[in-house]
Every structure is written in C-alpha cells, then in structure tokens.
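1. Here is my input; please provide its structure:
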Amino acid sequence: MVTVPVTDARMLLDALDDDQRAVASSLTGPLCVLAGAGTGKTRAITYRIAHGVQAGAFEASRVLAVTFTARAAGEMRSRLRDLGVGGVQARTFHAAALRQLSYFWPDAVGGSLPRIAEYKAPLVGEASGRLGLGADRLAIRDLASEIEWAKVSLVTADDYVRAASAAGRPGAAGHDLTTVARLLTMYEECKTERGVIDFEDVLLLTVGILAERDDVARAVRAQYRHFVVDEYQDVSPLQQRLLELWLGERRELCVVGDVSQTIYSFTGASPRYLTDFPRRYPEADVVRLVRDYRSTPQVVRLANDVLARAGRARSSAAVELVAQRPSGPAPTFDAYDDDAAEAQAIARRIAALVAGGVRTSEIAILYRTNAQAEAFEQALAQAGIGYLVRGGERFFARREVREAVVLLRGAARAADERPVGEIVRDVLGGAGWSAQAPTARGAVRERWESLDALVQLADDLHERRDADLPALLAELDERAAAQHAPTVEGVTLASLHAAKGLEWDAVFLAGVSDGLLPISLAEGDEAIAEERRLLYVGVTRAREHLALSFGRARTPGGRATRKPSRFLDGIWPGDGTAGQGSERSRRKARAQALAAALDDGEADPEVFERLRAWRADVARETSKPAYTILHDTTLVAIATAKPRDLRQLAVLRGIGAAKLEAYGSAVLALVRGEPLPVDSSGGR
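-> The predicted structure is shown next:
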C-alpha cells in the first residue's frame, strides 16, 4: 500500500474545526460521535476515513461505511472520491448484506439466491385472504408495516404477542395481537410457496449464515477491518446484530448519531444503541459536534428552544447547537383562517422569495401527513410555481431521463473534447431541453426540469473534477444504482419524516397545530417525545428562512378549533391568534430577533450602532428608506462577522456587487472604527 506523507494527512485535519478534528484524529478503538443537526458529521467521518487512509492506519478496501439511505451512501462515496480516497465501501445495511449474501449463498446454502419480492402488499394480501381477514389497501399497508417491525425487532410469530404487548403496540389494521401473529405465520408460508424473500430476509439470512458458518464470518472479518455507522440512532435490533457479527471480537468501530433526530421508533429503530455505546465500550472516545454551520442563529435558537422545553424527557446525550452563521431573518409564526388560506399565503411568500433570488429547489414545504400535500400542490400550481412531491416517481425511472441517458451513451462513442456541459446541452437540446425554462406547466415543465438536472450535474462534475462524458455516464450509473437523484428545480413538498437528512434555504413548516403535531394518534410519553423530535428535525432543515403556520379550521367556514402545537408553548407569539400573516407581527418578530442577537453577544453592539447611524445619514441624503441601503439583518451579519476586507464582506448575505461597490469602503471603515473615506457613499 502506498502511504501519502503525514504532512498531507495533516492538511486534511487543518480543514476541520476542533471537534471535527478530534473525530478525524481518532483512528483506533471505538469512537462515538454525538453530532447535532448541521454540524458537519458527514464531513467529519469522511475526513476521518481519508485521514486514516493517508496516514496509513486504514486500507481503503478494508473500510465499510454503513448508512441508512442509498442517497447518503452515494454522497459519502462522492465525498471520499473528492478527497482522493477510492475503494472504500459506503453502502446501506441492506446493500452491504445483499452483496455478502449473494456471494456466500451458493456455498453456504446451495443454488441461487431466491428472488427478492419488491413489494410486500401482494403477499400480505394473499396471507390475509387465506385467513379470511379481508383487507383494503390501507389495511394491507398497516399490516405490512407491522410485519417489518416484527422482523427487524427479531420477533418471531410465536413470540409476537408477548413482544408487541411489551412494546405497547396495539396490533394493526384493527386486528388484535393474536390475529397479527397468525398473519405473520401465513405471510412466511406464502413467501416460501412463491420461492421469494423480502428485504428484511436479506438481513436475517446474512445474520444466520454469519452466525452458523465460522468460515464465512472469518472471510467477512478478514475483508473489513474498520467500520463506520452513520445515523446510529436509527439502528434496529436486526441491524445491530448484523453489525456485531461483522465486528466479531474487534472494536474498530465509529458510530455517529443524534438522539434528537430519532423519529423512526415505529419501524423498530432504537436510540439505545447510541446512548449505551459508552457503557458497552468503556474505553470509547466520545466527541460532541455542536457547531451548526447550516442554520442562522435565529433558526438554531428556535431548534434549541423546542428541545429545551422537553424538560426531563430530553436525553442527556442530546446536543445543544451553537450557531456559526451570521444572523438572518427571524422565524415567523402565522395562524390562518383555514388550510386553504394557509396554502395560498405560503405560495405568495414563496413567490416573493423567488422574486428575491431564492431558487425554488432551495425551498421546501414540510408537513406531518402526506394528506396535507394536496392543498399546497393546488396553491403552487395556481401561482405558477413548479414543485415536486418527495416520494413520487423515482428520478432515474422517468422516461425522459432513461431516453436522455441512451442519447448520451451514443454521444460518448464519438471523440469530442469540448467541456462535458456543452456536449450535454447539444445532445439534450434535441430531446426537449432549452436554455430557458418553458412557460407551460405540467408534463412539459417536468420533462424540462429532469433534463435540466442532467445539464446542471454535468456542469458540477466538470467544475469539481474536470470530468468528461464517460465520467458523467459512470456517475449517472452509480447514482441510478443508489437512487441518488440530482437536484430538480422546483419547490419540494415532503412529510417531516421524508425530509430528514435534507436541507433548504427556506422552509415552511405547515400545520403546526395540536392534532397534527403531535398527531392525534400519538399516545404515551415516548410517542409524544418522538413527535417533538419530529418538529426539531423540521426546524433544523432550514438554513435561513423559516416559517411556522397552521390553519385554525380545516375547511373555509369550518369551526376554528385548532391551536398552535403544544411544543411551541412559550415560543409562539401571544395566544396563537396574533400571527394571521400580519406585517406588524413580522416586524415585531424581526425586532425581537435583532435584540436577541445583540444581547447574546453574537454581534458587536458598537459596530452595529456605528453602521446604523451611518445608514440613517445615507438614507437622509439619498431620500431612500433605510432598509434599502442595508437591511437590519445585514447590519447584524456585518457586526457579527466583522469583515477585514472586501472579499470577506462580499460573502455576507445582503451584500451584492452593487452594494459592495457603493458602500464597501465605508462599511469596512466603520467596522474598524476608522473615519469614513472622503469619497465614499457614506454621505461624508
């Protein structure tokens, strides 16, 4: 193995903050990373792997990094390649297990691996019918979810009644525990008769082979020496058992997680493996990542407040975030007459954000249940704003994407040394892509957005790696296998559960009322606590703009009985009736956030006052409103960052090229406390 000089490995560490550096520097023994939202956990663990490889502590091919979504695994592989580290296996639990199961099955069991049933519904429906239960589509979905919970919790049909009762599970689809246990048995019989297995069986069968065949276990452990598990708070008992078999007696394990983002307990996930890690590994290093690089101080403060009000229900392993970004606009709180009024108001605010330069792909509307999406789809369509519903048709399954890839493969056969973005534009120009988005909505717009996503990906790869067309096609193949779609332009509509792991510049949290958040079905302290964490996840998706709202009634003219979510008690302004989308309430919220930023010491108050006095002079001399010179939030950002030169000033939000040229020298003088330049736009 070629070892890169240690000085190069140290260069990697220099790119990290102190806490991230502690993660990347801990290369031996067990390591537990408690990483808050937006704290750069993926950066920390990918740099740790790269540092370990470059320092000679790891062999890339002997590292297995496991995460929970194909998208996250694809992103990790991409980041490792950008760091010059190839050969690391970054996969989901299921993908890693399936690879091993496919390899060892012929020898350990014989024959070929049974086909994996892509959907449970037909099998569940058949099992239900044989038992004379009868079930509609929704009932079958609920029964399938209960089967998944049992299997990932290592609960057999014989033990289901006892285990489900102990877990406080009421059964499923209106059936009692005994009936569900019978269904579990019949479901397995149906699978056996059809000669298929399901996705949970991939893990169960891998566990069985590793536990029963010492030679297979030795072969896997010889291949993989170092393990990294991301999102460790979401591990199920089945996944934990597989991880233990992969490890054997070794302790080269790094786990990363955030107990405050545990929102999948209903699927069998348990945060106890994360919280108990220091007890299971007393010698483990424990590092907390608390610096939030994603969100503004205003968003971070709200996120911390949501958790702080959990009281004793808050885990000791929870991380309190510390904002690192400059100040931004205050979160807004609005109550509307009904759900339709809420959707229309959000569409108007999105149109204003887009007019102000925010891309639609950087805006999301998040809600508790998928049934809430329809009102927002209608409001956005009426406003002429493109959108996509997360959880819809997969990007690489779309017809226009499949046809585009075929065209690009054909183009790759010809020698063409132009930049890959230029080639892709030429090829896709004949397939419906144009430099300007079409004015039409519906299928025409969706087709263009899919093709434009491929164009943007080509530009991005060329910029980052100087990639050519074959490299782009290889990237597309990998992304298709991992279902890691490129960004599609349009407002994202998603449930709070589907939004985990994503982030946007602007987030609208809709329907934040009791009955929806927490949802009325949540019973017991643990279920309510998980609903609070769901709100926390929603808040921490926002980088800068955050709006919380609800409709007092479900339909126009309906009874206005809804109240703000109990999780916002002491946070929601007034009694929940003052919002109503009024500009006065927004001004008040902005003023409160401004005062808080100054009081908390995030911004230098003396610099802020100098800037504000100067702005007032400029406003009088130019007969312009003060906020058009520089907004309050921009003044706070300047007083927080205290830039030393024009380059540092230019990166702050609200400082465009025109303002930089007009006011840059004056602002820098004010930050330094020096006299204003004679020939500045500062009015002196």
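2. Every contact and neighbour count from this point should use C-alpha atoms.
-> Will do.
3. And stretch 195-214, how far out from the chain middle?
-> 30 Å (C-alpha atoms, centre = their mean, to the nearest Å).
4. cool, stretch 606-625 as well?
-> 40 Å.
5. tell me which residues in that stretch are buried?
-> Of the residues in stretch 606-625, 607, 608, 610, 611, 612, 614, 615, 616, 617, 618, 619 count as buried by neighbour count, 16 or more other C-alpha atoms under 10 Å.
6. for comparison, sequence B:
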Amino acid sequence: MSHLGRFAGHRPRRQRVNESRGQSVERSTSKFENKPFGASSARVPRAELAAGAAARQTASVGGQLGELDAAYFRGLEQAGIRLNPAQIAAVRCTEGPLLTLAGAGSGKTSTLVCRTGYLLDVRGIEPSGILLLTFSSKAAAEMRERIAGLPGIGEYEAGRIQARTFHSFCLWLLFSQGGQKEIFGDTRRQHIQLQQIMRELSLQDAYPPENLLALLSSYKVNLMTAQQLPEKSEADRQMKRILLRYEAWKEENGKIDFDDVLTGAHAMLKQRPELLERLRRRFTHLMVDEFQDTNLLQYEIVKMIAAPRNNLMVVGDDDQTIYSFNGARSEFILEFEKLYPKARVITLDINYRSVPAIVGLGNEVIRHNKMRRNKTLRAANGGSLLPAYMRPDSADDEANEVVEFIRREVAAGRREYGDFAILYRSSSSNRAVLEQLVIRDIPHIDYGDGRLLYEHWLVKPVLDHMRLSINRRDFDAMPSVLPTLYIARDKGMAHIRETDAGRPKKGPLVHLLTLPGLKDFQLDKIRQRLEMIRSLKGLVPAAAITQIRQSFYDAYIQAGEHSEQTSHREMLKEMLDELETSAGRFDSIVSFLAFVDDMLLRNQQTAAVKSQAQGNRVALMTIHKSKGLEFPVVFLIGASEGTLPHSSALGADSLRDTRVGLEGDASYAEALEEERRLAYVAVTRAKEQLFVSSPAMQRGKKAAVSRFLLSAFGQDTSASDAASRAEFGGRRVGAPDPGRFGKVRTGRMGRADAQPGSSGQSRGAAAPARTQSVPVWLCTSDSCVAWTRIMHSKDMNAAHKPCPLCGSPMKKGRKDVPV
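-> Below is the predicted model:
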C-alpha cells in the first residue's frame, strides 16, 4: 500500500496527546481526508486519461504530412521530442493569426520551441525575422536554449532570433534609436524619491510609495498618463500632485522606469511610421507566450508590429488570467476572433504534468467560471493518488500539521525538502507556516520579499508602541511612532535626543510637548498617546494591539488611505488581524516581544544564506508567484472563505480600485472569477500530490470551506456566496471591527449551543454571525454557564478565579464570541 494510504479514506489510528491546557484528549494522527469538509458528494473528480496515441503521436502515423514536414517531425522524435496532434497542428500553422489555448501543463513551451524550429527548418524563415515575446528573462533564455538544441539548428541561428521579454524588446528598440536615459528600476530608490517628494509637499508619509507606483502603473499600461489621474477628492488631488512631481523629476534627471520603457516604445512607433514599417518588414512572424498576462499597452505594441500580415501566434490560457492588478485582461483571449476574424484556434488539452485526480479537480474548480473558453483537460500520466483535504482549527494548527508532515516524509526518506511547495493567496497568510519552518530549522525559501510579518512597515509601529510600554526609554522604538502623531521622524527624534540629553526623562517621548510649532490639538494627542502607552503594560498582547488599533492606528491607516474603500486597505487590515492572531498565543507583552525578536533574529540568519534557486528547500510563495511552476508536492493553505476567495474580491462591488468600467455586480463577478482562476492555478501546480487545507478559524473569525472546493464536489454554493457577499461587501472595508476585545463581561446562556445575544432563530433564518476566538475564564460547575473574558496579564497568569455568579472555581479556555 502507498505510504499515503491514510489520506485516501483509510481510518487513521488515534493517539492520546497532551493539550496546552494540560488535558488529555483524543486526536487523529492525521487530519487529511479524501474530500473537503462539508462536501455533499463522495465522488472524487478525475480527469479522463488520454490514450497513448493521442498523448504522443509519431509523425509517421498521420500520413497526411508532406515529405519535408514528416522529415522534420521524425527528426524531433529521434531527439526525444514527441508531439500530440494538436501540438503538431499548432506547429504547422504558420500563416495568419493563431490562438493556441494551452491548458495547465499542456506542453506550450515545447509547441513554441518546435514551431520556431519548423519556421526555420521547413519554411525557411530568416532567424532575424522571428520575434518571440514572453514575460520573464528566465523563460526567454530557456526558449533560446531549447531552440538551439533542436535537430539541425545551432546556437548561431538561435542567437539571431529575437526571443525577449516585452521590456527587453522595447528597451532594445529605444536604445537602437538613440535613447540614452538611465533605467530607474530600483524599487527602494523609487520609494525614497517619492518620500522625498511627499516631504517637499508637506505630505510626510501620507501614502505608501508602493501604492503610488501601482496607481501610476495602472494608468500607463492602460494608455493613460499621470495628467489623466482623477481629482474627485482631496486624496486624488494630493496623489496626482505627488506623481506629477515624480514624473517631472525623472524627466529632469534623464531617468525612465520600466513602464516608461513600454510607453516610450509605443509612442515612438506611433510617431515614427517609417520605423514601424521597418519593424514590420523585418519581423514576419510574431509569437507571444503567456498571452493571458498581456496588458493593453503590450497588446497594442504587438498588434502594430504584426500588421498587416498578422502572422501572429499567441499562446495562453484564459483560465490562468490572474494578473488583472497589472492590467492583464482575459478578454484579449476571449475576443481574439473579433479582432482577427480569420484566426485559427487550437486547443492543447492534454496535461502532461499531473496525475488524473489533480487534473480532474482543476477541471471541476474552473468549469464554474462563466467568462471562459470551454475546455476540459485530459491527463497523460497515470497514478492513483488523490488530493487530500484538511480542516484544522486555525492557521497555527494548519502550520503544525503541514510542517510536521514534511518533516516526517523527509525523515523517512520518501521525499526531499525541495519536493515541497506551500502556496497561499496573500503574503500575510504565510505567517504561521513560516514561523514553524524557522523554529524547526527546516530549510526553506520564501519567494516573497523575505520579510516576516513583524518586519512590515504597517506592523512595526504597533510593535514599537508595545516596546515603549515595557521600556519607555527605547529610543529605537520611537521613530516609527512619530509619523502616527503626524510629526516628521528626523525632526522629532532630533528634538527628543537633544532635549533629553539635558533633562533625561523616564519617558523621553514627553519632550515632544516642547517641540516648536505644535498646535493645541496636537499637544492633546501627544498627551493621550503617552497615557495610552502607559496603559498597555498590564494588557495581554492581543488586547494591547486591539487597544492601539481602536485608539488611533486604524484611523491613522484609513487617513493614509483617505477613507477610500480599496483592496489595499483590506490587505492592511488583514495584516493587523494576523498580528492579533499571532499575539493571542501569548500571556504577556514581554513574552510576545521576546518571541518576535527571536523570530527576527532567526530569519535574518536564514536570509544571510538565501539564493534565488530553490535547491533542497521547501518553497513558500503566493499563488501569483507560482504560475508557470510545478512541484512534486503542493500544499495549498488557507483555502477558506474570506481568504480564497479573498475578502477583497467578495467586497469588490464596494471597492474603489476595481477595473475601470466595471461596477457593482460586474465588478463582483469579475473579481470572483479571478479568485477561482487563482484556485485553479494553485491546484494545477502539483504533479504527484496535492494537499488542501481550510482552517475553521481565520484571524479570529469563523471561516467556511472555500466554495471553490465544495462546488468541485457538486455542491451548490449559492447560499454561502450570498452570505459571504453580505458579510464582506456590506461592511466598510478596512474599518475596525466592533467588539474586538472589548470590555470584560460575564455572559449567561440559556442553551448550550446559543451565543450571547442570539435571538434563538433557526439556523437557516439568517447568515451566521461573524465570530472570533478569545481567551476566557469558564465556570466549572455543571449547573452554571458563566464565562468572563480575559483582558489583563494578571488574569492570564492567575492560577484560579471564583465564578462571579455561583462562586465555583473557573478554568481558562477559549470561546467563540460574535464580532
């Protein structure tokens, strides 16, 4: 039996383990099952297995090929390259527009490479007449290398082919025409320049630089300029002033960024028809890889060069359009024949990557999208392993299970660390699993920014307020506090240090009260902040974070976003919620900060030896980062409502930063379909094994299993859709949640299954209330159901407590309470 037999429906053995509360309970050694929790159907989706002849056809089978064609394909076979009928058809279609729909793992790169060889070897096209565009320099280099390895084609011919990224090609074009501006592509330097501009405009730290750059980029890739930025609100006007100043600074200093490379090439082609005509004569055949990732600006450049011959082959998969935030549009594939009525469409529908059950799950996940080309993938590879599903209590339980499974597999010699990838919807979702990998010294590589949650610019001020509550002379913690008081860091810290040198204080922040130029209301805010910092010391860390957020920080962040409802604001709230969840495991601020410092130190040591190659390390990355990659074993974590699909998508019809021209139901439908495409991409990264985890609690709130999983098993998810849309679309995105760690209270429930404040309605009468798990004292008397929330560290550290209602002893525990 396979070592994974227990994941395929076999009942796992059970063992007794000690819980953190010291109680002995029964728990399964494995939480994985062969269908998602709550799935109504036991039928496991499986893809049809492609017959051998269809999966890999020899060139000699068909008989319809001409002599030259047959000789070319026989040469490929002798080199170990065997194509199926659809791939051969795409290779031989060399004249006119061609849309090649390439499903996940369907061999699109082999098709592009062999088609290039066919153009050279059979059609006699000059190598310099072929333009092959893709989206990463790694992919372009791989294309050139594989083309050079084809029979009869050497490195010289392959080197003459223009196989480039869009940016590389446009940069080549600009420089070939005398362009001399310096590339200003270092993100850190861009951020510094924007911060400098904001200081000059007296808008210190008003907007995160990454938000400003993303806004500017979205306009440029949609053929608009900074001059066309909106001016509907004061926030709009301020951002426009900043970005216009940024654009002017680049022009004055002879610099261009990566978007400018594309806009500059596009403008040059529009303004110089003789240059465009030369390019059209030279490049007789164009091919575009990953066409679903193309934005409007890139598509316009391709169309201009391809015309009027239109010998244009585009290869892509509308089901993998997941970069709408970068301007990618699925309609470019969906409406290809509208622009090119004579276009031929060929579908590559055989998956060579994954076992049938993984391909089948992907098929069932994506088929519920309405805005897509109809295609169902078949599997070329056999295999009986099934995807396995887990329903852990929380993200921390999830991380424990995942990392322990990886450790066991490697220890048993069944896998190497490099076989595993852990995928998640958003970067903040890796907090728990990254901590487990670091704590257990398991080799791993984080393909994000390499920073822990605790290092993020949003989180650091919260932690520094907590540090100051423990040590009010912590000068390192002060700089991040000052912007939240709308005081410039450099000016404020210089005043604090200078004044404290002559008159040392127990809490040097008090020197801000003598900072010249402050108004009365600012002085009041400083006094309130100093009092709040002193009050934090007695709180448990989760309550301290809530106090910081409710007192000022949520409002400060919203002010930075100028109260606009954006998906970015939702991401910020998600990070702070995750910080509260992490802090909820600790009894005191001191112990929490000690853990944070230990994690930061360990992560720095790991980062010191980091390289971009995975090697024999567990890979961690967002689903977006994983597109185009494959791994023997994939863990998809956080597959719960509110995370996948993400809350920003569920509330898309109330957000400001949705696609232009899409509002209300249209915006919601588009966002939800992209979330489903993300789920599809995640599932189809796995070659041999797939594990999917759907935590029951996400950031202190109950979370249902992702509708994408349940619908794949035939379940109607319309009810959960309505509930989630009401929850995430009906609230103000980014606003603080009421009731989070509010006043200590005693609750009395009339029924064992009732929640405080419940009306006793039937379960189906309304959508379930949002809840969070909080630390509480529980009465031990069978006849009393009293409970009291724990807010202060002295309560958390106490060994016992009498019930305020019946006097019986109380014990510590946790309780789900409405938010």
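7. Kindly reformat the buried residues of stretch 606-625 of structure 1 as TSV containing secondary structure and distance to residue 230 of structure 1.
-> As requested, the buried residues of stretch 606-625 of structure 1 are arranged in TSV below (DSSP: H, G, I helix; E, B strand; the rest coil; distance: C-alpha to C-alpha, whole Å):
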residue	secondary structure	distance to residue 230 of structure 1
607	helix	42
608	helix	41
610	helix	46
611	helix	44
612	helix	45
614	helix	49
615	helix	48
616	helix	50
617	helix	53
618	helix	52
619	helix	51
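8. tell me the two of those residues that are most distant?
-> Using C-alpha to C-alpha, the buried residues of stretch 606-625 of structure 1 reach their maximum pairwise distance at 607 and 619, which is 18.3 Å.
9. my guess is residue 119 of structure 2 contacts residue 94, does it?
-> Yes - the criterion here is C-alpha atoms under 8 Å, and residue 119 of structure 2 meets it with residue 94 at 7.4 Å.
10. What's residue 528 of structure 1 aligned with over in structure 2?
-> Aligned counterpart of residue 528 of structure 1 in structure 2: residue 672 (TM-score structural alignment).
11. Quickly find the element holding its match.
-> Assigned by DSSP states H and E, residue 672 of structure 2 belongs to helix 665-683.
12. hang on, residue 144 of structure 1 is in a strand, isn't it?
-> No - Residue 144 of structure 1 is assigned helix when assessed by DSSP: H, G, I helix; E, B strand; the rest coil, not a strand.
13. I'd say it and residue 119 touch.
-> No - contact criterion C-alpha under 8 Å: residue 144 of structure 1 and residue 119 do not qualify, at 9.5 Å.
14. quick one: which of the two has more around it?
-> The residue with more neighbours, out of residue 144 of structure 1 and residue 119, is residue 144; 21 against 11, by other C-alpha atoms under 10 Å.
15. can you tell me how far the more buried one sits from residue 326 of structure 1?
-> Per C-alpha to C-alpha, to the nearest Å, residue 144 of structure 1 is found 46 Å from residue 326 of structure 1.
16. Likewise for residue 427 of structure 1?
-> Using C-alpha to C-alpha, residue 427 of structure 1 is found at 42 Å from residue 326 of structure 1.
17. With neighbour numbers in mind, choose between the two.
-> Taking neighbours as other C-alpha under 10 Å, residue 427 of structure 1 and residue 326 compare with residue 326 leading, 24 against 17.
18. Give the aligned equivalent of the more buried one in structure 2.
-> Using TM-score structural alignment, residue 326 of structure 1 pairs with residue 382 in structure 2.
19. isn't its match right up against residue 353?
-> No - taking contacts as C-alpha under 8 Å, residue 382 of structure 2 lies outside contact range of residue 353: 10.4 Å.
20. quick one: the strands in the stretch 251-400 of structure 1?
-> When assigned using DSSP state E, counting those that start in this stretch, the strands of the stretch 251-400 of structure 1 occupy the ranges 253-257, 285-289, 291-292, 322-323, 332-338, 363-367, 387-389.
21. tell me the most buried of these?
-> Burial of these is given as mean neighbour count (mean count of other C-alpha atoms under 10 Å); strand 363-367 ranks first at a mean of 27.
22. That one vs structure 2, average offset?
-> On superposition with structure 2, the mean distance recorded for strand 363-367 of structure 1 (mean C-alpha distance after the TM-score superposition for structure 1) is 0.5 Å.
23. how about that strand, aligned to which bit of structure 2?
-> Counting by TM-score structural alignment, strand 363-367 of structure 1 sits on residues 420-424 of structure 2.
24. Much appreciated, bye for now.
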